[in-house]
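Trainee: Here you go, sequence then predicted model.
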Amino acid sequence: MKNFLDCVYRIFRKIATIGSDKYLHLIAGLIVAFVLGRLLANVEAWAFPAITGVLLLMVAKECVDYYLRDEQFDLKDVAAGLVGAVVGVILCLL
């Protein structure tokens, strides 16, 4: 039991080190993918455009940050948005 609790605490410690910005990207990707999934529900392969739309949106946002706001292009933000997109697509399937 102690080993299990140690494993759980290690997982939560790793999650706590993730920056809050990544959570915002995850939530934004989830919402956009869910909305696109519902809008494209009548299309046979609706999941691909939903995830592609989130990918394009996240890359565009990072390009704006890099070129206009002089911030770093963060691929982890894009990845967090894509994780949210996958969760959004799964929620559309339910």
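Mentor: Arrived safely, thanks for sending.

Trainee: use CA for all of it now, contacts and neighbours both
Mentor: OK.

Trainee: gap between the residue nearest in space to the middle of the chain and residue 51?
Mentor: Residue closest to the average C-alpha location in the chain (Cα atoms, centre = their mean): residue 81, at 2.4 Å. For residue 81, the distance to residue 51 equals 9 Å [Cα to Cα, to the nearest Å].

Trainee: okay, pairing it with this:
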Amino acid sequence: MDCALGSYIYLAMMPALCSHWLMGSKYRAKLRRKYNLVEAPFPDMVSHIFCPCCALAQEFRELKSRGLDPSLGWQRIHEQQIKIPPPSQSMTR
């Protein structure tokens, strides 16, 4: 592969590879609104830009603590309408 082709592939893939923070922060905000959670320890966007793995783990544990199966995806979880109170009203660590 020559340099021009490599550069083109890199530039074409960067928007897709670097957009995880945008989608992740929107999902996190939706989760907070649905369950009335505080935006902590950092704003949603900051959490997903600097530590996306930590943010996803927090969201996963929050859903599990409410008796929901995160592997079903947002739409199926929303359809379940299971409302089990969590141990506390903040994102778990």
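Mentor: Perfect, I can see it now. Note that this is a predicted model, so its numbers are computed, not measured.

Trainee: TM-score of the superposition?
Mentor: The TM-score (TM-score structural alignment, normalised by the length of structure 2) is 0.33; 43 aligned residues with a Cα RMSD of 2.7 Å.

Trainee: Quick check: the residue nearest to the centre of structure 1 touching residue 32?
Mentor: No: when contacts are counted by Cα atoms under 8 Å, residue 81 of structure 1 is not listed as touching residue 32 (9.5 Å).

Trainee: what touches both of the two?
Mentor: Shared contacts of residue 81 of structure 1 and residue 32, defined by Cα atoms under 8 Å, 6 or more residues apart in numbering, comprise residue 54.

Trainee: What strand or helix carries residue 10 of structure 2?
Mentor: Per DSSP states H and E, residue 10 of structure 2 falls inside helix 3-17.

Trainee: what's next to that helix, contact-wise?
Mentor: For helix 3-17 of structure 2, there are no surrounding residues in contact (Cα under 8 Å, 6+ apart).

Trainee: Just give the number of residues close to residue 48 of structure 1.
Mentor: Look at residue 48 of structure 1: counted by other Cα atoms under 10 Å, it has 12 neighbours.

Trainee: How about residue 30 of structure 2?
Mentor: The tally of other residues near residue 30 of structure 2 (other Cα under 10 Å) stands at 13.

Trainee: Same question for the one 4 residues further on.
Mentor: Each residue near residue 34 of structure 2 was counted by other Cα under 10 Å, and the total is 10.

Trainee: now it: how far from residue 28 of structure 2?
Mentor: From residue 34 of structure 2 to residue 28 of structure 2 the distance is 10 Å (Cα to Cα).
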